[in-house]
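Peer 1: Structure of the sequence below:
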Amino acid sequence: MTERTNRTVLLRGGTVYSPADPFATAMLVEGEHVAWVGSDGAAEAYADVADEVVELAGALVTPAFVDAHVHATSAGLALTGLDLTGCPSLPEALARIAGYAGHNGGVLIGHGWDETKWPEGRPPTLEELDRAAGGAPLYLSRTDVHSALASTALRELAEGLEGLPGFHPDAPLTRDAHHAVRRAALAHLTPAQRRAAQQATLDRAAELGIGALHECAGPEISSEEDLAALLALAAENKGPEVFGYWGELGGVETARRLGAFGAGGDLFVDGALGSHTACLHAPYDDAPHTGTAYLTAQQVADHVAACTEAGLQAGFHAIGDAALAAVLDGVRAAADRVGPARVKALRHRVEHAEALDDKAIAAFAELGLTASVQPAFDAAWGGPDGMYVQRLGAERAAALNPFAALLRAGVPLAFGSDAPVTALDPWGTVRAAAFHQTLDHRISVRAAFTAHTRGGWRALGRDQDGVLVPGAVASYAVWAVGDLVVQAPDSRVAGWSTDPRSGTPGLPDLTPGLPLPTCLRTVVRGRTVHQA
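Peer 2: From the prediction side, this is the model:
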């Protein structure tokens, strides 16, 4: 039976995370909106008129999370197929590939290898890959999705591969060669396979209390057909909501035709640190070059100006300091051309934005840019023994992902996963920001939670959403939790307080090692999309 959208639901007997009432224990939802928050005693007045009364039994109710950067098809393929994330060694990776190839036909697609975490310190050779794949076409993206392993059979499907930038006869493929083999692999997905992968991502997001996703599509990372199919599937479902971004230079009209929110997302200015393709001012510590620049400041300026004239949000993938400098120079030139107020009003985005210094952070604030960032990157690759140090050395690595400095400067943060680069894991993402491996970059749990809820809506220009107050959209999640605390960003300071006199709503204790909250129910615009 179809769930009515005008139902009245009363939730009581728990904790409601709401700025309207820091001590709220109950909430009333009418149709798609929050109608009231308050105490259990006052909620008795609504019990007889509610279509459903949810007894929370001490559970926590929060706004649903927003994941501000995903790739739904690729994430779904990793969820349902060959995922080497966390694989401990090269021999184990080859064994998993062989096992997967033995039970699947056609083009094989997988993800997640990371040679920096293997004792061997190297990816498989082409000969090893072909042997494991049993001669089948195999595409296997690295964990950062900026390089890939491709078997001989798949390389033969990608015409003209040897003449493309980033081609290597034996090593992983990068740049245009990588894009070519990815297109060849994805072209062999049937509509049913693509739909199943996308549905798997939507289902997993709902299970984790995620109510909305920002899909970062584009001609180099997916296809027009892929984005159109995802938006159509999301429209059929009760949730999560999906907002599409189309990352193509000069792609304003394509973005409009596809129904995308913006012409940005993964519009690549550079690549990734793990694949040595992030664009740097100074060479890598472990490679004699500075990475790859895909766009110039002039191209950035032209794109931002065109998007601003069209009233459409622009956005760029930029990780290295040189790539970020090109973005900032370009946005500033666009502001000089079309007017700074018009540029700031659209809240153009920068995805990842890892290598920021104080000058770049000040420019973000000046130009009204949103930093769409992924705290799980630091959890995966930060720290004294992580990949960042291998690539950049300790000093440069310690400067990456400066969330605290961004907040102090007033730069809006929108948190995401970049799934499948890191997993859909919203509470893990909040924990990663609050317990950043560089102490100076840590932010409070409350600020991190806001960046992963309201931050995603603010990036869309919807400042009223992502908070449980009367009149707000009723997209929320119910959680089984332990103690609720107010956690500070730095263990060297008074870390938390359970004193109710503070009047600050509490959130789960996310100290590393403690279990994360379990989602009991996810509701999007008043409709239940997950119930444990």
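
Peer 1: Going by C-alpha atoms from here, please, whenever you check contacts or count neighbours.
Peer 2: OK.

Peer 1: Tally up the residues packed near the residue lying closest to His436 once chain neighbours are set aside, please.
Peer 2: Spatially, and ignoring its direct neighbours in sequence, His436 is nearest to Arg442 (5.1 Å; CA to CA, 6 or more residues apart in numbering). By other CA atoms under 10 Å, the residues close to Arg442 number 24.

Peer 1: So Arg442 versus Glu354, what's the distance?
Peer 2: 14 Å (CA to CA, to the nearest Å).

Peer 1: circling back to that earlier point, these two touch, right, the residue nearest to His436 and Ala405?
Peer 2: No. Here Arg442 does not reach Ala405: they are 9.2 Å apart, not a contact under CA atoms under 8 Å.

Peer 1: Thr308 against Ala341, yeah?
Peer 2: No. Using CA under 8 Å, Thr308 is not in contact with Ala341, being 10.4 Å away.

Peer 1: Tell me which of those two has more neighbours.
Peer 2: Thr308 (24 against 11).

Peer 1: which secondary structure element contains the more buried one?
Peer 2: Using DSSP states H and E, the element containing Thr308 is helix 297-310.

Peer 1: who touches that helix?
Peer 2: Residues outside helix 297-310 that contact it (CA atoms under 8 Å, 6 or more residues apart in numbering): 249-250, 252, 263, 313-314, 326-335, 337-338, 342-343, 346.

Peer 1: hmm, try it at 6 Å
Peer 2: Outside helix 297-310, the residues that touch it by CA atoms under 6 Å, 6 or more residues apart in numbering are Gly250, Ala314, Ala326, Asp329, Gly330, Val331, Ala333, Ala334.

Peer 1: just how off-centre is it within its chain?
Peer 2: 24 Å (CA atoms, centre = their mean, to the nearest Å).

Peer 1: Report how many residues lie close to His103.
Peer 2: For His103, using other CA under 10 Å, the count is 7.

Peer 1: now do the one 4 residues further on
Peer 2: Residues lying near Val107 (other CA under 10 Å) number 18.

Peer 1: do you know how far it is from Leu157?
Peer 2: In terms of CA to CA, Val107 sits 10 Å off from Leu157.

Peer 1: And Ala398, by the same measure?
Peer 2: Taken as CA to CA, the span from Ala398 to Leu157 is 42 Å.

Peer 1: With neighbour numbers in mind, choose between these two.
Peer 2: Neighbours were counted for Ala398 and for Leu157 using other CA under 10 Å; Ala398 has more, 22 against 15.

Peer 1: Let's see this one next, to set against the first:
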Amino acid sequence: MSDSVPPAEHRTVLLRGGDIHSPADPFATAMVVERGHVAWVGSEGAADAFAAGVDEVIDLEGALVAPAFVDAHVHATATGLALTGLDLTGTASLAEAAARIRDHAAARPADRILIGHGWDASRWPEQRPPRRDELDELTGGRPLYLTRADVHSAVVTTALLDLVPGVRDMPGFRDGEPLTKAAHHAVRAAAYAAVSPGQRSEAQSAALRRAASLGIGTVHECGGPDISSEDDFTGLLETAAQEHGPRVVGYWADTDVERARALGASGAAGDLFADGSLGSHTACLHEPYADAGHAGVAYLDAAAVAAHVTACTEAGIQAGFHAIGDHALANVVEGMRAAASALGLDRIRAGRHRIEHAEMPTPETVAAFAEFGLTASVQPAFDAAWGGDTGMYASRLGVERARTLNPYASLLRAGVPLAFGSDSPVTPLDPWGAVCAAAFHRTPEHRISVRAAFAAHTRGGWRASGRDDAGTLVPGAPADYAVWRTGDLVVQAPDDRVARWSTDPRSGTPGLPDLSPGAALPTCLRTVVFGQTVYVRPNE
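Peer 2: The predicted structure is shown next:
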């Protein structure tokens, strides 16, 4: 990942009259940005010495300046299509979803494929997704691709199925049920191939604009041959290089390491599927699902993991896998151990490899993550959406197993680096919401401090992509920051995970917004990437 941005004049800017979240000076109220980097942080009085020599002075009027967020797992095109198109997230019934599908089809040009996202039949009283014949009627027989909330299964129309020869004979096709496995991957590829370049570019730009408006300065795009297309991936990287917006770090989920490198990817990683998802019953488990007579599916075994990690390590590129179920995570760990045996533990640790989701680690898995230097790229919003004793996880696994999911505190205690993301559009771009979800996890023993959660969503994302010199506002760091309107800033007591707060200035710790239940989340006023403003809130 480079610090390059679209050509523009770098201005020297003094920000003053606010609160600067910086470990260099926990009480800083001013900051100077020069040539895309933080040049100085300090007190309001000392800022006077810089005022005459800068191009611009910004009066913060009491606002908070903090490192820009990094969303470590995003699908930009799918996010943009959900933002600009058919989004069934939050629908309360099959009938409501059907009405939205009908209205969307009627409002779209007849020559455009229909793509939608977000249905979750477990939340509907009907407890089932729409059937194909119902979709055919709702769309007037047009091609429609409609993903479940977890994006690991989909319902489609007959017209789209007919575009994929042989799909009815593929694993994952069961007439009358959502598509999974190879059938889903084949239909998804056909659906996205039918999206016009203009439609794709419009969606990607919409996703990046939304990210910028939420104080996100960097996104990690997780593409791959089973997820999108090479044109989609390279198009996004090109868009990011040409437009003023968030940085894009690209991961290409392919065992062809040289192909990933040729596409401009930072790693042959991301959604390289070791298994599927819990919602679609495709996450690979040691014991069967509580509500199904099977234990999911493994897409990669330990030997395949070892071969990929070895190839990536020797090529000097990050490896990584999507792994959710406890059995899938065990396969990844076994493969890592075999690669370490062949290449040496130090080389594996130096590779900074990463695992996406990592929802069901056992204590042994957690220890292995620490041993091999793996980053856990996780999504706290998953617990907020599906955790708890009555949530989807409990339905799939039973309450006791569900309570073991997403153990962030255990991972941190073991020394496993965390990077937070959304997996958007699976859950929305919402960084402060993710910080809250981790700090107020539905299972109390898995909660971490707001401070640790904020670090995972800022510095953690940089470290997950191999950068240790960014993600904090200290002199010399890239000037990626956001300006926030907040309530009172609070400092969380070091020995407390959640509830007790201290405003004692002697703590020497930068404050963060009060995120306790019921508190209003901060409002983003400005987002800056490498010293360049990429978002300003209207009327601010």
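
Peer 1: Tell me how the two chains score on TM-score.
Peer 2: TM-score of the superposed chains, computed with TM-score structural alignment, normalised by the length of structure 1, equals 0.98; 530 aligned residues with a CA RMSD of 1.3 Å.

Peer 1: sorry, back to before: what does the residue nearest to His436 of structure 1 align to in structure 2?
Peer 2: With TM-score structural alignment as the criterion, Arg442 of structure 1 lines up with Arg447 in structure 2.

Peer 1: ok, whichever residue in structure 1 pairs up with Arg100 of structure 2 to Leu82 of structure 1 distance?
Peer 2: When structure 1 is aligned by TM-score structural alignment, Arg100 of structure 2 is paired with Arg96. Computed as CA to CA, the Arg96 of structure 1 to Leu82 of structure 1 distance reads 8 Å.

Peer 1: do Arg155 of structure 1 as well
Peer 2: 19 Å.

Peer 1: Then Phe435 of structure 1?
Peer 2: For Phe435 of structure 1 relative to Leu82 of structure 1 (CA to CA), the value is 30 Å.

Peer 1: okay, those two: which has more neighbours?
Peer 2: A side-by-side neighbour count of Phe435 of structure 1 and Leu82, using other CA under 10 Å, places Phe435 first with 25 against 19.

Peer 1: list the contacts for the closest residue to that one other than its chain neighbours?
Peer 2: With sequence-adjacent residues excluded and distances taken as CA to CA, 6+ apart, Phe435 of structure 1 is closest to Arg442, at 5.9 Å. Counting by CA under 6 Å, 6+ apart, Arg442 of structure 1 touches Ala404, Ala433, Ala434, Phe435, His436, Pro489.

Peer 1: again, only using 7 Å
Peer 2: Phe403, Ala404, Ala433, Ala434, Phe435, His436, Pro489, Asp490 (CA atoms under 7 Å, 6 or more residues apart in numbering).

Peer 1: For those, which pairs are in contact in structure 2 too?
Peer 2: Retained in structure 2 (both residues aligned by TM-score structural alignment, their matches' CA atoms under 7 Å) from these: Phe403, Ala404, Ala433, Ala434, Phe435, His436.

Peer 1: Check the residues you listed against Gly14 of structure 1 and report the nearest one.
Peer 2: Ala434 (24.9 Å; CA to CA).

Peer 1: Burial check on the closest one, number of neighbours?
Peer 2: Neighbours of Ala434 of structure 1 (other CA under 10 Å): 29.

Peer 1: Please apply the same query to the one 5 residues further on.
Peer 2: The criterion is other CA under 10 Å. On that basis, Leu439 of structure 1 has 16 neighbouring residues.

Peer 1: Need the counterpart of Gly140 of structure 2 in structure 1.
Peer 2: With TM-score structural alignment as the criterion, Gly140 of structure 2 matches Gly134.

Peer 1: Now do the same contact list for its match.
Peer 2: Gly134 of structure 1 touches Ala101, counting by CA under 7 Å, 6+ apart.

Peer 1: Please verify my assumption that Leu149 of structure 1 contacts Asp170.
Peer 2: No. The criterion here is CA atoms under 7 Å, and Leu149 of structure 1 misses it with Asp170 at 9.2 Å.

Peer 1: More neighbours: which of the two?
Peer 2: More crowded of Leu149 of structure 1 and Asp170, by other CA under 10 Å: Leu149, with 28 against 15.

Peer 1: wait, what's in contact with that one?
Peer 2: Tyr139, Leu140, Ser141, Pro172, Leu173.

Peer 1: That one is in what secondary structure piece?
Peer 2: With DSSP H and E as the test, Leu149 of structure 1 turns up in strand 147-150.

Peer 1: what span of structure 2 lines up against that strand?
Peer 2: Strand 147-150 of structure 1 maps onto residues 153-156 of structure 2, going by TM-score structural alignment.

Peer 1: mind listing what the equivalent of Ala368 of structure 2 over in structure 1 touches?
Peer 2: In structure 1, the residue matched to Ala368 of structure 2 (TM-score structural alignment) is Ala363. Each residue near Ala363 of structure 1 by CA under 7 Å, 6+ apart is listed here: Leu328.

Peer 1: still on that earlier bit, out of the contacts of Leu149 of structure 1, which one sits closest to Lys117 of structure 1?
Peer 2: Using CA to CA, the contacts of Leu149 of structure 1 come closest to Lys117 of structure 1 at Ser141, 15.4 Å.

Peer 1: A strand includes the closest one, no?
Peer 2: Yes. Under DSSP: H, G, I helix; E, B strand; the rest coil, Ser141 of structure 1 sits within a strand.

Peer 1: who touches it in this structure?
Peer 2: Gly110, His111, Gly112, Ser147, Ala148, Leu149.

Peer 1: now do Ala376 of structure 1
Peer 2: Ala376 of structure 1 neighbours (CA under 7 Å, 6+ apart): Ser417, Thr422, Thr429, Ala432.

Peer 1: measure Arg451 of structure 2 to Cys436 of structure 2 for me?
Peer 2: On the measure of CA to CA, Arg451 of structure 2 and Cys436 of structure 2 end up 11 Å apart.

Peer 1: And for Ser22 of structure 2?
Peer 2: 21 Å.

Peer 1: Arg188 of structure 2 now?
Peer 2: Arg188 of structure 2 sits 33 Å away from Cys436 of structure 2, going by CA to CA.

Peer 1: How about Ala464 of structure 2?
Peer 2: Taking CA to CA, one finds Ala464 of structure 2 at 21 Å from Cys436 of structure 2.

Peer 1: Same question for Thr503 of structure 2.
Peer 2: In terms of CA to CA, Thr503 of structure 2 sits 19 Å off from Cys436 of structure 2.
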